[in-house]
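S.K.: Mind folding the following:
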Amino acid sequence: MLEILPETRDNVLAVRVRDKLTIPDFDQYRNLVRDLMRKHKETHIYYEMVDVDWTQPVAAIENGLFDIIHGLDYGRVAMVGEKKWQEWAAKLISPVKKHGIRYYDLADKDKAMKYVLQGEE
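M.R.: Next up is the predicted model:
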């Protein structure tokens, strides 16, 4: 399930994902990112994962390809999670982003949001 957080505004997209991520979830996320990228030079992303156990492989691959194509249009990106595989995923896709991805544990989500919104921790 994809939840749009209230911090979403201007060139910032803040989302929380829970449970299973489906292809429609990824499609909605990509459409939101694409719309922001059309309007702004850089799009900053806060991506929080809570109780996420599974991602549909096809959706994850499609999302990865989107990131590669649009990597230079991303600004500050923070991924917040609670599992080691989430940190590895952040490190894996970090090189395709203009400023990379900073990974934070769920306990540090306030620091992550501050980084995305203000550029500092």
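
S.K.: Going by C-alpha atoms from here, please, whenever you check contacts or count neighbours.
M.R.: Will do.

S.K.: neighbouring contacts of stretch 48-61?
M.R.: The contact list for stretch 48-61 (CA atoms under 8 Å, 6 or more residues apart in numbering) reads 14-23, 26, 79-82, 106, 109.

S.K.: Spell out the secondary structure type for the spatially most central residue of the chain.
M.R.: In the chain, the centroid-proximal residue (CA atoms, centre = their mean) is residue 47; its distance is 3.7 Å. Here residue 47 is recorded as strand under DSSP: H, G, I helix; E, B strand; the rest coil.

S.K.: quick one more, to check against the first:
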Amino acid sequence: MIQFVNSKNENLIAAKLEGKISTSDVELIHSRIDEILNSNQKVDFYFEMHDFHGYDLQGLWADIKVDNSHLSDYGKMAFVGERKWQEWAAKATDFFTGSEVRYFDLKDKEQAKQWINL
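M.R.: The predicted model follows:
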């Protein structure tokens, strides 16, 4: 499940992630990516993960397709989580994109918000 968080930064997609991400969740994020790209800006992300378990299979495939088509469109990414695998996922994202990616422990979410300008 995804719950968007209000942001004053117009090129930032900020969301809280819980449970598993589905295809419909990815479609919501993709529509926001398209809105930002239409204003000729790079897309920044803030993902705060609470009791997050990743993707269902269809959601994972949908996310891979979206990311493949937009890898050069992404700017900064802040991943805030509570599990070691989430940190590894952030490091993998950093490796495969030209984005500036940082992982923050949940206790450091205020620092993450400051870094991403949320």
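
S.K.: And the TM-score between them?
M.R.: The TM-score (TM-score structural alignment, normalised by the length of the second structure) is 0.87; 118 aligned residues with a CA RMSD of 1.8 Å.

S.K.: Keep only those of the contacts of stretch 48-61 of the first structure that are in strands.
M.R.: 14, 15, 16, 17, 18, 19, 20, 21, 79, 80, 81 (DSSP state E).

S.K.: Weed out the non-buried ones from the residues you listed.
M.R.: Buried by 16 or more other CA atoms under 10 Å: 14, 15, 16, 17, 21, 79, 80, 81, out of those.

S.K.: distance of the fifth one from residue 81 of the first structure?
M.R.: The reference is to residue 21 of the first structure. Look at residue 21 of the first structure and residue 81 of the first structure: by CA to CA, to the nearest Å, they are 14 Å apart.

S.K.: One more: the third one?
M.R.: Between residue 16 of the first structure and residue 81 of the first structure the distance, using CA to CA, works out to 10 Å.

S.K.: Ok, the second one next?
M.R.: Distance from residue 15 of the first structure to residue 81 of the first structure, counting by CA to CA: 12 Å.

S.K.: Surely residue 3 of the first structure touches residue 16?
M.R.: Yes - Residue 3 of the first structure lies in contact with residue 16 (CA atoms under 8 Å); the separation is 5.1 Å.

S.K.: Around residue 89 of the second structure, count how many other residues there are.
M.R.: 14 (other CA atoms under 10 Å).

S.K.: can you give me the strands for the first structure?
M.R.: Applying DSSP E to the first structure gives strands spanning 2-4, 12-21, 43-55, 74-81, 102-105.
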